[in-house]
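[1] what follows is a predicted protein model with its sequence.
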Amino acid sequence: MKTTIQSLLTGLALAGLQISAAQAALPAEYEFVTEALPGLEIELVQPAPVPGYLELHSGPNIFYMSEDGKHLFVGSLVDIETETDLTEASKAKKRLGYVNKFDDSESIVFAADNEIAEVVVFTDIDCGYCRKLHREIANYNEAGISIRYLFFPRSGPGTSSWKKAQDVWCAESRQKAMTRAKNNQAVESGDCDTSILDAHYAAVNELGLSGTPALLTQDGALIIGYRSSEELLKLLDSES
């Protein structure tokens, strides 16, 4: 039995769920969850949208356990009548919690004059498609889409990409510096508090992101990869 559970945990880890030696304390009524899944980091347990099941949150992921602790379900829970992906709806709400904590002073915003939507973009200055997206920033703004940048230097802290992000953040005009950096031009910068990059990077890990650009809509939908302004508008229209 222990071998089966260990194999399950390994599979969950490969699926992106958080495996940890230390488990955060859950309410006493849900202790059986951690006993059934030792080592799996579960941050939240709450009733699932269907009777008899619990919804378990682990990092950016959501899965389900029967209330008697005997059955585990990993996958999408769909309401057949409404054709709603209930798992994705919960994930979307969770994603918004990770990014809505950053206000204008903690991000770099290219705002549309006649805004119809705002999209959060996790960006890496050295990412080719991030640069392509930024070259078209005027197209997004003209379409009514504001772009809110958060940093995701994929190579991690202490690297060249991270240093470029720091230089942009400490520049007198972050917008102009972002444009220069994305054009592979030198950025005049100074010394400032760059701890916000750590906060952005923490959000990246909480969201389970691995590539850039990564776009998050106001409804919490996650879009991986470049989209033109026309493509993005269609996706946003389909959400509304």
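    Noted; the coordinates are in hand.
[2] could you use CA atoms for every contact and neighbour count after this?
    Fine.
[3] if I look at residue 138, how far off is residue 179?
    Distance, residue 138 to residue 179, by CA to CA, to the nearest Å: 12 Å.
[4] so which helix or strand takes in residue 180?
    Using DSSP states H and E, residue 180 falls within helix 174-182.
[5] and here's the other structure:
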Amino acid sequence: MMKKTMIFALAALISGMSSANVETVRKNLAQNNPELKIENIQSTEMQGIYSGAMEGQVVYLNEDAQHVLVGSMIRLKDQQNLTKNLMIQQNTVDWKKLPLKDAVKSVRGNGKRELAIFSDPNCPYCQKLEAELKKLNDVTVYTFIFPIKAQSVAPSKQLFCEKNPALAWENLVSKGIQPASKKSCANPIDRNLSLGKSLGLNGTPAIIFSNGFKVMGAYPAEQIEQIWKEFGL
């Protein structure tokens, strides 16, 4: 009984020390480098090294928060990529909670694979991603129109007044053709902006896979296919 009590006490002590060290890292970071926005700071398997999330990627820092490392941490005994695991944890959303009814839906082939995209029609990288998405087969793409540029708000709302919003979106983002309708109608743009904010999006484009994994940027079709393969989607 005493042995078990000592084990529990030791575990609690180690946990307390870990929490204290994480708090020290946060304080040092705020004091020494307040301009760096590193979130989700936590201890790692490597003594004295802590992980955090910065601009969608995993970074590592030491206790005095004077050095930041970017790269992969590999556990040698089983070749486990601990950074990849953290990346998945830190960039995952609940797919089932996405309000897909507020997205413009496009189906290619059998549509069995699914993607959710957050896109601004005047974002050059969004336009580039749109071209890459057209190279994918057997996919359903849900595009949450996310106009973070001021000039994108009006046409983004107006395209929902068109008979075929999906076609109006394609014409707008790929060809620069403005929606013909100038009337006002119900649209999800305000909800999409709130949704993007709740997901921590401060730029476009964003890609969310059906397992909830989220990435930022105009990923090539080949890289999207590779992610599908890695996750078995």
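    Nice, I can see it. Note that the coordinates shown come from a computational prediction; the quantities given were computed from them, not determined experimentally.
[6] about what we covered before: by contact count, what packs against the helix holding residue 180 of structure 1?
    If you count contacts as 3 or more CA pairs under 8 Å, 6 or more residues apart in numbering; DSSP states H and E, helix 174-182 of structure 1 packs onto strand 108-110, helix 128-135, helix 160-169.
[7] residues near the closest residue to residue 75 of structure 1 other than its chain neighbours, how many?
    Spatial nearest neighbour of residue 75 of structure 1, chain neighbours left out: residue 63 (6.6 Å); criterion: CA to CA, 6 or more residues apart in numbering. For residue 63 of structure 1, the count of nearby residues is 19 (other CA atoms under 10 Å).
[8] surely residue 63 of structure 1 is in a helix?
    No - using DSSP: H, G, I helix; E, B strand; the rest coil, the assignment for residue 63 of structure 1 is strand, not a helix.
[9] test my guess that it contacts residue 56.
    Yes - using CA atoms under 8 Å, residue 63 of structure 1 is in contact with residue 56, at 5.3 Å.
[10] do you know which of the helices and strands packed on helix 174-182 of structure 1 lies nearest residue 238 of structure 1?
    helix 128-135 (21.0 Å; CA to CA).
[11] count the neighbours of the counterpart of residue 89 of structure 1 in structure 2 for me.
    Using TM-score structural alignment, the equivalent of residue 89 of structure 1 in structure 2 is residue 85. Burial of residue 85 of structure 2 is recorded as 11 neighbouring residues (other CA under 10 Å).
[12] and what about residue 85 of structure 2, helix, strand or coil?
    Per three-state DSSP, residue 85 of structure 2 ends up helix.
[13] over to residue 180 of structure 2?
    Assigned state for residue 180 of structure 2: coil (three-state reduction, three-state DSSP).
[14] residue contacts, the nearest residue in space to it that is not next to it in sequence?
    Excluding the flanking residues, the one nearest residue 180 of structure 2 by CA to CA, 6+ apart is residue 162, at 7.6 Å. Shown in contact with residue 162 of structure 2 (CA atoms under 8 Å, 6 or more residues apart in numbering): 168, 179, 180, 181.
[15] where do the helices of structure 1 begin and end?
    For structure 1, the helices defined by DSSP state H cover 2-14, 31-36, 86-99, 128-135, 137-142, 160-169, 174-182, 195-207, 229-239.
[16] the inter-axis angle of the last one versus helix 128-135?
    Between helix 229-239 of structure 1 and helix 128-135, the angle comes out at 90 degrees (axes from the mean of the first three to the mean of the last three CA atoms, to 10 degrees).
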